[in-house]
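Undergrad: got a sequence here, can you model it:
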Amino acid sequence: MVTLAAKDDLGKRGEQMAVDFLRARGWEVLDRNWRCREGELDIVARDGQALVVVEVKTRSGRTHGTALEAVNPLKLARLRFLVGRWLAGQAVRFDTVRVDVIALERFGAAYSLHHERGVC
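TA: Predicted coordinates for the structure are as follows:
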C-alpha cells in the first residue's frame, strides 16, 4: 500500500525533475505551486515570449493508466480557468499562452519523462 507521504514525495520529486528539465532548456520558471481557491498550477514558466503553464504528473506504475492519461478534459478546462486567474494578477502580458504536460513514470530507480507541448 502506498502511503500519502510516499505519494507526496513522488510528486515533489517529479515536479523538481520537471523544473530542472525546463531550466536546462533555457526556460524561466516564474511560479511554482501557485494556488487559489479553485486549484493549483504546478509550474508557470516563460518559453521565449510564451507563457507556459506546465501540469506535472508523476506515476510509479500504470495500474491507474499512464501519467499523461491522468490529464483529462476536465483537468484541462480547470487549467485554462486557472491560467486566467494567474494572469489577472500579473502586470506583464505574453504573446502566447499555452498549457503543456510533463509526464514522468518511475520504473525502479529510473524515470522516463515525456513533454507534451500545447495540449490546450
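
Undergrad: could you use CA atoms for every contact and neighbour count after this?
TA: Fine.

Undergrad: longest helix in this protein, please.
TA: helix 4-24 (DSSP state H).

Undergrad: can you pull the buried residues of that helix?
TA: 10-11, 14-15, 17-19, 22 (16 or more other C-alpha atoms under 10 Å).

Undergrad: packing partners of it?
TA: strand 28-36, strand 50-59 (3 or more C-alpha pairs under 8 Å, 6 or more residues apart in numbering; DSSP states H and E).

Undergrad: one more, for comparison:
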Amino acid sequence: MRQDNKKVGAIGEDAAAQLLRKKGYQILERNFRTRWGEIDIIARGKWKGRTLPLTLFVEVKTKTGDQYGEPWEMINMRKWQQVKNMAQVYLTKNGLGEVPCRIDVIGVWLDLDHEVEKIKHWENVTGLDLIGR
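TA: Next up, the predicted model:
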C-alpha cells in the first residue's frame, strides 16, 4: 500500500473513532488482525435501550474524491464474509460467544488537504444483529 493511502486511511479511522466516541461508544480495539484480514474498529455501547451492551465491528472507508460511489459500495461480498469471520474470532478470543453485535460502515470524505469534509455512519449494513448466536 502506498504511503499516501496509509495516511488517508489513518485519518479516516481517527475521524471514525472520534465519531463513535461522540455517539457514546467505547473503542475496544483498532486494527484487530486475524488470518482473514483486519477490522478497523471494534467498539461497545448501548443497543436500542436494551441492558446488554452492543459490540460493533466497523469497517472504515476513506475517500479523497466522489468517484466510485458511496464508501460502503467499495466493499464486496467477500469482504463482508471476512469481517464476519474476524468478528467471530474476536468474540471467541474474548469469551463473548453470544452477545448482540452489528457490522457498520463509516465513510469519511477528505478534501484535497486531507481534512475531513464529510463523515457518514451506516449501521447494521449486513442485517446481522446477532453475529455471536
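
Undergrad: quick one: TM-score?
TA: Put the two chains on top of each other and the TM-score (TM-score structural alignment, normalised by the length of the first structure) is 0.89; 118 aligned residues with a C-alpha RMSD of 1.7 Å.

Undergrad: so which of the helices and strands packed on helix 4-24 of the first structure gets nearest residue 98 of the first structure?
TA: For these, the distance to residue 98 of the first structure is smallest for strand 50-59, at 5.0 Å, taking C-alpha to C-alpha.

Undergrad: could you report the neighbour count for residue 39 of the second structure?
TA: 22 (other C-alpha atoms under 10 Å).

Undergrad: hang on, the earlier thing: among the helices and strands packed on helix 4-24 of the first structure, which is the most enclosed?
TA: Mean neighbours per residue, mean count of other C-alpha atoms under 10 Å, is largest over those for strand 50-59, with a mean of 24.

Undergrad: how close does the residue nearest to the spatial centre of the second structure get to residue 112 of the second structure?
TA: The second structure has residue 58 as the residue nearest its centroid, 1.3 Å off, counting by C-alpha atoms, centre = their mean. Between residue 58 of the second structure and residue 112 of the second structure the computed distance is 25 Å (C-alpha to C-alpha, to the nearest Å).

Undergrad: which residue in the second structure aligns with residue 70 of the first structure?
TA: Using TM-score structural alignment, the equivalent of residue 70 of the first structure in the second structure is residue 74.

Undergrad: for its match, give its distance to residue 22 of the second structure.
TA: Taking C-alpha to C-alpha, one finds residue 74 of the second structure at 25 Å from residue 22 of the second structure.
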